[in-house]
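> Sequence and predicted structure below; questions after.
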Amino acid sequence: MAPGESPRRKTRERSHPHHERRRSQPQSPKKPAHESTTSQSSSQALSADSLARLNLLNQHERARARAEETTPKKPRRKRHREVVDEKIVVERSRRQHKRKKRRVVSGALLEEGEGPRLKGLRGGHKNNDEHSSGKKKKKQRLCGLPFELHLGVELTFVKVIIGGVLLVLIIIIVAVAVVVSKKKGSKSDSSSNASTNDSGKPSNSNLDGISQSDIPVAAKGTDLDPFSWYDTTDFNVTYTNETVGGLPIMGLNSEWDDSKSANGNVPPIGKPWGSYSETPARGVNLGGWLSLEPFITPSLFNKNGVIDEWTLTTYLGNQAKPTLEQHYATFVSEQTFIDIANAGLDHVRIPFSYWAVKTYDGDPYVFRTSWRYLLRAIEWARKHGLRINLDVHGLPGSQNGWNHSGRQGSIGWLNGTDGALNGQRSLDLHDQLSKFFAQDRYKNIISFYGLANEPKMTVLQPSDVIAWTSSAYTLVRKNGINANVVFGDGFGGLLNWKGKLTGLSGLVLDAHQYVIFNRDQISFNHSAKIDYACRGWSDQASLSSNTATGFGPTLFAEWSQADTDCAPNLNNVGLGSRWEGKFLSGDPQTQVLSPGCPAKSASCSCSSANADPSTYSSAYKEFLQMFAEAQMHSFEKGWGWFYWTWKTESAAQWSYQAGLKAGILPAKAYEPKFKCEGSAPSFDGLPETY
């Protein structure tokens, strides 16, 4: 939301990130810690056996002594030598047992990759008790031997018993290791469907048939080397350096299938969608994934001075690539697309930034790693019938100065010393992207091709943005893009686009609607928010979509059901909220220093809005779902909508995934409970302070 807001149109005063907001090799075969514990238990048990045996022999000796009082003396065998012999046998057996145990753990099992999994036995009293009880049972049998057995037979029997105990111990250890292995293998990460090894890293088993010698020396360790990838799940790992438009096709399979539809209400990808004015898009964003935002993934931004992707990658240095690639590999998985389709959605908007394609001198960004994950995401969407809205979220120089563009601060795109240079760099970026995505494999699945997310036209010269948009449109069409081309409304008011950029077929205006970044609209009470969503935004959508009153085709590619700006880091890292009157933007035009909630009192609080949805009252849940469905209704007066966003770490009112779980969104997007033709409750019982 920019300055100059209108009561009928959100204009963001944003300073927040999205809208001011807005193989693993085996371990060294050293003895595992649990081995010493188990060996010690075995040694103690054998000592107990020896003591029991010695006690038995002493009893035997006393019996013989009593018998000798009434019978003639016979030559006696030397007991000392016999006992020493027994101690030698026992000691040898103990050493042999210890050697065998070491071979089991650090030999065959470790070579088969099972060794580390035995760590589940470390310090396990239950397992030690099981071993002890087994030995105790054997000991009882030994003590019950008849005295008349010859000592040599008895010692032989002792060896057999010891061997049996060892065998039982080995069987128990192997069995427990298998159980532990199976349990670990059965665990599933809700954020990733890739199999993982003990370290949590994807197993990358599809590399097993590939030889590292197949990778040219010059490519080893580069982005083209699949052995350097953190996660190879569902990637084609056959080495290739082929490019289209100068962009690598790494990871792509040669074939694809466009026969799937997201649900029974929409056509399969291989068939034309038809008219978006008649069948509007129902979609969701994958925000905070390939273009980071602090309020979506605050765990990545919990370092002093880290406020955007520029400062994060600067802070991380050579750890930036592994850190971000692990985020790319785990924050979104194939299950994400399965869940999106199951929610009754049919489109996915994927924000990504220029460093997926190109970086420049002085850029700290991680170059091109996100590109591979973008390509895989499109294939997963295809597999589950979801169409794509490609969104360039960050352009060279930053098109809006907000943290979700990559760098918070000044605007250097079409503005300032390097403004023209960055404008040309952005055209060069689209030259490459459009050549790549003009390939046949993308003609059906890419429905919307975005040029620039949220250019801040309240600062930029509107004429410069319009001229750049016209040039970019011409360029991508020349390169073969047949998708709808999307440009941002720039926060200048939807109806101000009437008569501009006319005659460009398939050009679509993109508006992002929120009440919470406008100091007047955030103070609407519950009923007024729903009424505004139903009436105000519905009217805007209808008027904007009509060329007689507005631009024409209009899409609403961002909105949420949040009714406050309370989510931490939403208004930039460390800044407060308008809701509580603590929005210290540093700009007199945008800062809000008095409570903005409907009650306009010191009792305005963010605690309830930021609480876990399980604590929401039934009335508040009813309001949140109704507020969401009112927006869906209005935005379908245009070409449809994309909720911001699918997943967050903690900001539940910005997460479609969390909203479904909490029961504050319709189970199927195409089956809302509330439509604006009906009347909304008054919600008088809900506090206006939270």
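Structure's in. What do you need? Treat the numbers as computed from the prediction; the structure is a model and nothing was measured.
> CA only for contacts and neighbour counts going forward, please
Noted.
> I'd guess residue 500 is in a helix, am I close?
No - if the criterion is DSSP: H, G, I helix; E, B strand; the rest coil, then residue 500 is coil and not within a helix.
> quick one, what contacts the closest residue to it other than its chain neighbours?
Ranked by Cα to Cα, 6 or more residues apart in numbering and with sequence neighbours excluded, the top spatial neighbour of residue 500 is residue 551, at 6.9 Å. If a contact means Cα atoms under 8 Å, 6 or more residues apart in numbering, then residue 551 has 494-495, 497-500, 502, 509, 544-545 as its contacts.
> Need these in TSV (columns: distance to residue 320 and neighbour count).
Shown next, in TSV, are the contacts of residue 551 (distance: Cα to Cα, whole Å; neighbours: other Cα atoms under 10 Å):
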residue	distance to residue 320	neighbour count
494	39	24
495	43	17
497	41	18
498	44	18
499	46	14
500	42	10
502	44	13
509	35	23
544	43	27
545	43	25
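> Now render those as TSV, adding distance to residue 624.
Shown next, in TSV, are the contacts of residue 551 (distance: Cα to Cα, whole Å):
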residue	distance to residue 624
494	26
495	28
497	31
498	33
499	37
500	36
502	38
509	27
544	26
545	27
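> and of these, the nearest to residue 435?
Proximity of the contacts of residue 551 to residue 435 (Cα to Cα) peaks at residue 509, which lies at 22.7 Å.
> and the closest one, what is it in contact with?
486-489, 551-555.
> how about these, which pair is most distant?
Across the contacts of residue 509 (Cα to Cα), the longest gap, 13.3 Å, separates 488 and 552.
> pretty sure residue 578 contacts residue 592?
Yes - applying Cα atoms under 8 Å as the test, residue 578 and residue 592 come out as touching, 5.6 Å apart.
> any residues in contact with both of those two?
residue 519.
> Which of the two has more residues huddled nearby?
residue 578 (27 against 22; other Cα atoms under 10 Å).
> The more buried one: what's it in contact with?
So residue 578 contacts 519, 565-566, 591-597 (Cα under 8 Å, 6+ apart).
> another one to put next to it:
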Amino acid sequence: MQRDGNLDVIANHYATFIVEEDFAQIAAAGLNWVRIPIAFWAIEVYPNEPFLAKTSWTYFLKAVEWARKYGLRINLDLHAVPGSQNGWNHSGKLGDINFLRGVMGVANAQRTLDYIRILAEFISQPEYKDVIPFFGILNEPQASGGGDSGYMPKESLRAFYAEAYKIIRTAGGSGAGNGPVISFHDGYYGFGDWTGFLAGADRVGLDSHPYMVFSSLTPGEPADFASAPCGRWSDMFGGAMSSYGITAAGEWSYAINDCGLYVNSVGQGTRYEGTFPGYSGALGSCSRWNDYTTWTPAIKAGLRDVGASTMDALGDSFFWTWRIGESAATGKVEAPFWSYKLALEEGWAVTDPRTTVGHCQSLGSSGNSFYAAGGSFTGAQLGQGVTDAIAEVPSLASYTWPPLEVGLVGNAALLPTYTATGPIPTLPVPSQPVGTPAPTAVTDFGTGWNNPADTVLMQVPIPGCAYPNAWDANNAAVPVC
């Protein structure tokens, strides 16, 4: 892809990278859900933000119709928010975190809540709620450590999640079980820190992304890692299901090491070769692992075992990612551990995910403890018997919004905020396709807004306030607004 800022290249990528055939292949592979990452710029951008506004929403609507057609359900994942919630490239900018952190930490979070609200209103409509029943509201917030470590404080992230819960359940309108399951990423604290959070809430869940790479690495062939997912994750995920409720792994891959073109971002090197910044101790060359055309039947069989063990251990999970694009230089996928489509084509994917139940046990380990014990969720966790999804959660009152503190600057009361005076940019719905001959009936696509009683205005900048750059404000002066 070009690096000249040509937004037409991005628009072409949306139009060609994932198409209807991919959804047909996903369904044919025995998979029943897709997790679709979306960024806030699907809704709008502010001046000087270098993102292609609104275009991705057009293609998300296509994905909704393809999911309907092939019997798939969607986990909508808000992957990038204003200011960056983790400082990684997939959050909109590689570098500093400016969400619940730094001078613009509160304002960026306010803006994010409105985007969550807009998405929630759309997917809570009766025309969409059954095909998009799951909403991951913030991908991988880098919270673990908090306070003086420079990340966002844990209690501030909890307060954000509590406010988002109220917003989403308001968007769902009256009645029990309306709107999506709300998925909270664990912020890298681990599941134990979330036990009891919003107890009794209507359909909330936990998300974590278990990878065998990105920290310490162990050398070996794929077969050496066959039972590793069982030991690492079976009790972890099963325990969270028992103590908290709905728990899903939003991402996993076949990667037994961090080899692969740009896996660690452009120019970052790899831990496996000892070229990743701050990491030493090379284990070998990545050339072997990047060229799947040289992989032996033993390698592929080992990877199938890794995949089957992972599915059995996690219980409910999403692979990252369906497709990796082919290199323009070689015409091949250069990060083969990360493409489920390639794994199916080349023979290391599990061909029927249903057969993975009990795989850990077959390897002498244990599978997901919740399912092994015949566990079940409570009525509220399934959206049953809930009369008032907000009033029936007493712990919501213990969280203050805006938060009392943010990372780096502490007292959040000193920071600039936005004000609720702007119009809401309701997301557009599909248009009735033109038929030949003309359609005999008109499809109801909804209005884009589920709850007409939800009329609070949008949080927008205060006129005359000289806000610092929302993406680079960690060391900025606090404006007087």
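In hand now; what should we look at? What you see is a predicted model, and the numbers here were worked out from it, not measured in a lab.
> Name the helix or strand for the counterpart of residue 348 of the second structure in the first structure, please.
The alignment partner of residue 348 of the second structure in the first structure, by TM-score structural alignment, is residue 664. Using DSSP states H and E, residue 664 of the first structure sits within no helix or strand.
> dump the residue contacts of the closest residue to residue 664 of the first structure other than its chain neighbours.
Once flanking residues are discounted, residue 664 of the first structure sits nearest to residue 625: 4.5 Å by Cα to Cα, 6+ apart. Counting by Cα under 8 Å, 6+ apart, residue 625 of the first structure touches 561, 663-666.
> tally of neighbours for the residue mapped onto residue 67 of the second structure from the first structure?
If you follow residue 67 of the second structure across to the first structure using TM-score structural alignment, you land on residue 381. Using other Cα under 10 Å, residue 381 of the first structure has 24 other residues around it.
> Kindly report the same for residue 1 of the second structure.
9.
> ok, now how distant is it from residue 294 of the second structure?
27 Å (Cα to Cα, to the nearest Å).
> related to what we said a few turns ago, mapped onto the second structure, which of the contacts of residue 625 of the first structure hold?
Contacts conserved in the second structure for those, using both residues aligned by TM-score structural alignment, their matches' Cα atoms under 8 Å: 664-666.
> okay, those residues in TSV with distance to residue 674 of the first structure next?
Output for those, formatted as TSV (distance: Cα to Cα, whole Å):
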residue	distance to residue 674 of the first structure
664	12
665	11
666	9
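> Neighbour count added to those residues, as CSV?
Supplementary listing: these in CSV, determined by neighbours: other Cα atoms under 10 Å:
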residue, neighbour count
664, 24
665, 25
666, 19
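> which part of the first structure lines up with stretch 101-115 of the second structure?
With TM-score structural alignment as the criterion, stretch 101-115 of the second structure aligns to 415-429.
> if we can go back for a sec, checking the residue nearest to residue 500 of the first structure next. Helix, strand or coil?
Per three-state DSSP, residue 551 of the first structure ends up coil.
> Then the one 10 residues further on?
Following three-state DSSP, the label given to residue 561 of the first structure is coil.
> The second structure: which residue goes with that one?
Aligned partner of residue 561 of the first structure by TM-score structural alignment: residue 254.
> which residue packs closest to that match, ignoring adjacent ones?
residue 337 (5.0 Å).
> State whether the one you found is indeed within a helix.
Yes - under three-state DSSP, residue 337 of the second structure sits within a helix.
> for it, what are its contacts?
So residue 337 of the second structure contacts 253-255, 260, 343 (Cα under 8 Å, 6+ apart).
> And for residue 413 of the first structure?
395-399, 419-420, 422-423.
> Could you rerun that using 10 Å?
Each residue near residue 413 of the first structure by Cα atoms under 10 Å, 6 or more residues apart in numbering is listed here: 395-401, 419-426, 455-456, 460, 465.
> same deal with residue 93 of the first structure?
With Cα under 10 Å, 6+ apart, residue 93 of the first structure has these contacts: 46, 87, 99, 158-159, 162-163, 166.
> Mind doing that once more with 8 Å?
Neighbours of residue 93 of the first structure in contact, by Cα under 8 Å, 6+ apart: 159, 162.
> What range does the helix or strand that contains it cover in the second structure?
Using DSSP H and E, residue 93 of the first structure falls within helix 79-103. Using TM-score structural alignment, helix 79-103 of the first structure lines up with nothing in the second structure.
> List the buried residues of that helix.
86, 89-91, 93-94, 97-98, 101-102 (16 or more other Cα atoms under 10 Å).
> for stretch 352-363 of the second structure, same thing?
Quick answer for stretch 352-363 of the second structure (16+ other Cα under 10 Å): 356-360.
> Save those as TSV, and put in secondary structure too.
Converted to TSV, those look like this (three-state DSSP):
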residue	secondary structure
356	helix
357	coil
358	coil
359	helix
360	helix
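> Tell me which stretches of the stretch 251-400 of the first structure form strands.
281-285, 347-353, 387-394 (DSSP state E, counting those that start in this stretch).
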